[in-house]
Structure formats: C-alpha cells, structure tokens
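**Student:** sequence and computational prediction follow.
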Amino acid sequence: MHRTADVENMAGSSSSNTYSVILPTFNERKNLPIIVWLLARTFETHSLSWEIIIVDDNSPDGTQEVALQLQRVYGEDKLVLKPRSGKLGLGTAYIHGLDFCTGNFVIIMDADFSHHPKFIPQFIRLQKAYDLDIVTGTRYRSKPSPSLPSTPSSAQPTAGAVYGWDLKRKLVSRGANFLADTVLNPGVSDLTGSFRLYRKEVLKHIITQTQSRGYVFQMEMMVRARASGYTVGEIPITFVDRIYGESKLGADEVVSYAKGVWALFVGV
C-alpha cells in the first residue's frame, strides 16, 4: 500500500487531531449561516478541534459579506474566508483551500445543506477504528464498510438515501455510479459523492494528480486513491437536495462524466 511516512505518523488520538472543513461557495448566502452553525455545534458537542475554510468564487449574492459577519460570531481562527476572483472549478477550490488548512484531516462537503454535519462523527469514528486514509459518504449502501464497531452509546448509521430528487435525477446518479463501477471496479459504492474525510497529506497527493473538472472530479479522486493504494471506508448518509438555489448538474456534465469514465479506464 502506498503511504508516505508523513501520512503514517498522522494516526493518533482524536484529541490531537484538528479537522479542517473546506466549503466551496457560490451564491450560498442563505445556506451559509445554517451549515456553519451545524458544523460548529457538531464539533463542539464532540469536543473536536476544528476550522472552516470558505472558498467563495466571487458570489454576487453577498455570500462573502455573510461570511465576514459569521467570522465576528465564531472568530477568524475558526472561520477563514479565502475568496477567489471567479468560478474557477471545484478542484481548484479544494487546492486553494488546502493552502490554508491547519488541520491534519480535511473534510470536503457542499455548503448547500445537502450534506448534514451530523455524519461527521461517524466518519471520524470509522477512520479511527481502521486507521483509514479516506472515509466517504455513500447514498447507496445500507451499512458502513468496513463495519463500524458498536458501542453502548452509539448506534450504527441508518441506510444511505436521497431526498428531494425526481426519478430522472436518481436514475442519472445510479446509472453514473453503475457505469463507473462496471468499467473501473473501484470498490466504492458512491463515486460521485462529495462528502468525504481525508488525511490532509493524502488529499494533497491525490488532488495534484487529478485532471478532471465538474461532475467527473470526485470520481477521479476516488479512482486515483484506490490506484495509489490508499485505504477507503464508507459511511451511509442521507443526501437532501439543496434548500436554496439551483442544482448545477446539466446535460453537459452527464456527457463529460461518460467521457471521464473512459479516460480513467484507459489512463489509470
């Protein structure tokens, strides 16, 4: 298994770890206060060291102004605003955010409330149980993989699910994952998901190799992680379609996804 010495030395007790959340935003003024409050409450409830890196792509709706107000509430050490000049892509947003992460673990997730922070403690627990490099949320598995050890005060997660999508969107997502699983055999049930926990050095390594953009980006990240020998676990999550704003998935993204699967099949 490919793991650098720095990555090997990162395993430790949860009290010594800091979790950095990278939140790429574009027109998330209404969602940002909700997701930040939920993240802060989750980390504080579980006595975890944390920070949130907001990478805003020059949102015209005032997202950055809201972020500055939230900084006054939570502190500039907890809420770090690092804007960019415009929409430059999800992958480059993570690369930009990584430059400002002080934690040894990085969580990537959507800011539109599709991903609930309540699952983060389960991600961390599975990572600790098996010393994993990556834990990813899955909408398509009923149980954690590997199995999440039970404790008297902690129940197993519920089965993964999607809420708020019409039949067409569900079929597109299922079809995309089935196609990738058949062609690439990555051993992960939800390749297009974007709710994940990484060791920071692992994320840095994978993201520098990833070439795709858009809908294909998350899939390539996971395929390259497996090809590099990193260990991956899955936690079932409930995905809720965005509360405010519009979905960014279009027909062009579906076509580029199919092309991306083929490119990974012949190139990785």
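**Tutor:** All right, it came through fine.

**Student:** rest of the way, CA atoms for contacts and neighbours
**Tutor:** Will do.

**Student:** which parts of the stretch 101-250 of the chain are helices?
**Tutor:** 120-130, 167-184, 200-209, 217-227 (DSSP state H, counting those that start in this stretch).

**Student:** which residues touch the nearest residue to Leu132 once chain neighbours are set aside?
**Tutor:** Leaving aside its sequence neighbours, Leu132 sits nearest to Thr231 (Cα to Cα, 6 or more residues apart in numbering; 5.3 Å). By Cα atoms under 8 Å, 6 or more residues apart in numbering, Thr231 lies in contact with 132-134, 225.

**Student:** ok, and here's another one to check against it:
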Amino acid sequence: MVKFDTLSIVIPVYNEARTIHQILDLLRELELVHDIGKEIILVDDCSTDGSSDTIRAYAARHPEMGLRLLEHTVNQGKGAALHTGIRVATGDYVIIQDADLEYDPEEYNLLIKPVMKGFADVVFGSRFMGGNPHRILFFWHSIGNNVLTFLSNMVTDLNLTDMETCYKLFRRDILQGLKLEEKRFGFEPEVTAKVARVKDVRVYEVGISYYGRTYAEGKKIGWRDGFRAIYCIIKYGLLGA
C-alpha cells in the first residue's frame, strides 16, 4: 500500500458566494480513507460578489479546517487560479475541485483507491463510465465532450472517456513539474497532454457522479471554450508545445 498522508484540494473560485459554503460543508464532513489529511486551498479569481469575504467568514467559523485563501487582484481565468493553487500545494497528491456543486467530494475515495493500491500516479474521474448518477443536460455539450476527448486521445494515445472532467487526481511532484500555461478552460487538454508525456506515468480512470448545472444555475463554460480546447489539443498534444 502506498504511503499517503495529505491530499491537497485546489478550488478555483469566481463569483460563488451563494454556494461556496455548501461545498465547504461537504469538505468539512468528508472522511478520507486511511485517515488521509486534507489541505484545502481556495483561489479567488477576482470575484465581484464578495466570494472572498464569504470564505473568510466561513474560515473564522471553522478554524479547524485550516482553509487557505489566495486572491487574484485581476481576473485571469480558471486555469490561472489553478496554477496559483497548485504552486503552493504541499500534499502528497493534488485534486481539483470546482466551487460549484456539480461533483461530490465523497467520491475522492474512489479516485484515491488505485493510488493507495500502488497502481496509479494520476486518476481521472469519468462522468461517462460506471453506474453513478448523471444529470441529463445539454445534448450538444455531451457531443462536444466526446469530440474533445476523442481528439485528445488521438494525440496523447490515452483511451480516456472524459478528458474534460474536473476531477483529476495527481501525484504532486508530477503536477508541479509540468510547465502549465493555459489561463482559462484550456487547462484540461493542456494538463492531459503534458501528463501523457511524463515518462512511465500510470494514468487510471474511475467512474464518478455528475450533478450538472444549467447556465441559469451558474454554469460558465461556453462554445468559445470548446474551440480553445481544440487549439490546446493541437498545440500541446499534436505539436508538443
């Protein structure tokens, strides 16, 4: 069994004041297998709705969580917020957690399992495999996800079912060793392409639940981000940038 003391949870935040307490409640109640500790890092990407104040108030009520809040003074994008959080992470492994309620932190333990067994260095949580709940939304989004995953697999020689998933678990030294550039939603295809080039890296995938949001509920990604993802697949996967 692999020694695993602490999981760093990096949360990019942009205008999530209304729901951020809910995801933090889930993380506070979360019990990881084998008493793995939690390092929770939130990066506010210059929110305009008081998200940072909401987080500080929550941290004051729950000092035992040791929440770490970092703030951008200029809005830079989700990828940039992730870069900031990844740089300061100190856990053995790092997982990405969106500030919304589309993913369930209880399922961290599913991603941790192949790591603890000594099989995996990186684990993707797939919304499209297994028998977990999956909210039915947006036909064209699902087609877009399938196309992007297919194109990514072509250039990385991986056989993922869900490259665009939020839930990605990385061995920290591998993740911090990547030179990441994409500041917006291009983070997903870039990090996938660059992880695939790490010598002898072992990538696994497990099925997870997905409680998708509508745009009225705060979903932010759009069609322009899909075209950027294709550009990133070509740049970082096909051209090896």
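**Tutor:** Here it is on my side, so go on. Bear in mind the structure is a predicted one, so any value in this text is a computation, not a measurement.

**Student:** care to give me the TM-score?
**Tutor:** Taking TM-score structural alignment, normalised by the length of the second structure as the basis, the two superposed chains have a TM-score of 0.88; 238 aligned residues with a Cα RMSD of 2.3 Å.

**Student:** how do the contacts of Thr231 of the first structure look in the second structure, which are kept?
**Tutor:** Using both residues aligned by TM-score structural alignment, their matches' Cα atoms under 8 Å, the second structure keeps these contacts from the contacts of Thr231 of the first structure: 132-134.

**Student:** TSV for the residues you listed, including distance to Ile120 of the first structure and neighbour count?
**Tutor:** Shown next, in TSV, are those (distance: Cα to Cα, whole Å; neighbours: other Cα atoms under 10 Å):
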residue	distance to Ile120 of the first structure	neighbour count
Leu132	14	19
Asp133	15	26
Ile134	13	26
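
**Student:** from the residues you listed, which ones fall inside strands?
**Tutor:** Ile134 (DSSP state E).

**Student:** and which of the kept ones among the contacts of Thr231 of the first structure is nearest Phe178 of the first structure?
**Tutor:** Ile134 (21.2 Å; Cα to Cα).

**Student:** mind listing the strands for the second structure?
**Tutor:** 6-13, 37-44, 68-71, 93-96, 122-126, 168-171, 203-207.

**Student:** need the contacts of Thr231 of the first structure in a markdown table (columns: distance to Gly245 of the first structure).
**Tutor:** Formatted as a markdown table, the contacts of Thr231 of the first structure follow (distance: Cα to Cα, whole Å):
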| residue | distance to Gly245 of the first structure |
| --- | --- |
| Leu132 | 34 |
| Asp133 | 33 |
| Ile134 | 29 |
| Ala225 | 32 |
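
**Student:** Leu98 of the first structure: which of the helices of the stretch 101-250 of the first structure is closest?
**Tutor:** Proximity to Leu98 of the first structure, assessed across the helices of the stretch 101-250 of the first structure by Cα to Cα, is greatest for helix 200-209 (7.6 Å).

**Student:** tell me which other helices or strands that closest one touches.
**Tutor:** Contact here means 3 or more Cα pairs under 8 Å, 6 or more residues apart in numbering; DSSP states H and E; on that basis helix 200-209 of the first structure packs against helix 5-8, helix 90-98, strand 105-108, helix 217-227.

**Student:** quick one on the thing from earlier: next, format the helices of the stretch 101-250 of the first structure as TSV and append mean neighbour count.
**Tutor:** TSV is the format used below for these (neighbours: other Cα atoms under 10 Å):
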stretch	mean neighbour count
helix 120-130	19
helix 167-184	15
helix 200-209	18
helix 217-227	22
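
**Student:** I'd like these as a markdown table, with distance to Glu28 of the first structure appended.
**Tutor:** Converted to a markdown table, these look like this (distance: least, Cα to Cα, whole Å):
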| stretch | distance to Glu28 of the first structure |
| --- | --- |
| helix 120-130 | 21 |
| helix 167-184 | 22 |
| helix 200-209 | 24 |
| helix 217-227 | 21 |
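
**Student:** to Asp99 of the first structure, which of the ones you listed lies closest?
**Tutor:** Among the helices of the stretch 101-250 of the first structure, helix 200-209 sits nearest to Asp99 of the first structure (Cα to Cα), with 9.6 Å.

**Student:** give me the neighbour count for the equivalent of Tyr103 of the second structure over in the first structure.
**Tutor:** Aligned by TM-score structural alignment, Tyr103 of the second structure pairs with His115 of the first structure. His115 of the first structure has 23 neighbours, counted by other Cα atoms under 10 Å.

**Student:** hmm, Phe239 and His115 of the first structure touching each other?
**Tutor:** Yes. The pair His115 of the first structure and Phe239 qualifies as a contact (Cα atoms under 8 Å) at a distance of 5.9 Å.

**Student:** got a list of what the aligned partner of Ser8 of the second structure in the first structure touches?
**Tutor:** Per TM-score structural alignment, the equivalent position to Ser8 of the second structure in the first structure is Ser20. Shown in contact with Ser20 of the first structure (Cα under 8 Å, 6+ apart): 50-53, 101-107.

**Student:** spatially central residue for the second structure, please.
**Tutor:** For the second structure, the residue nearest the mean C-alpha position is Ile96 (2.8 Å; Cα atoms, centre = their mean).

**Student:** report the contact partners of it.
**Tutor:** Contacts of Ile96 of the second structure (Cα under 8 Å, 6+ apart): 9-11, 82, 166-169.

**Student:** nearest to Asn153 of the second structure among the residues you listed?
**Tutor:** Lys168 (16.0 Å).

**Student:** map the closest one onto the first structure.
**Tutor:** Checking TM-score structural alignment: Lys168 of the second structure goes with Arg196.

**Student:** what's around Asp25 of the second structure, how many residues?
**Tutor:** 12.

**Student:** next, the contact list for the aligned partner of it in the first structure, please.
**Tutor:** Matched by TM-score structural alignment, Asp25 of the second structure corresponds to Trp37 in the first structure. With contact set as Cα under 8 Å, 6+ apart, Trp37 of the first structure has no partners.

**Student:** again, but for Ala229 of the second structure
**Tutor:** 148, 185-186, 188-189.

**Student:** still touching in the first structure? Go through those.
**Tutor:** Shared with the first structure, among the contacts of Ala229 of the second structure: 148, 185-186 (both residues aligned by TM-score structural alignment, their matches' Cα under 8 Å).
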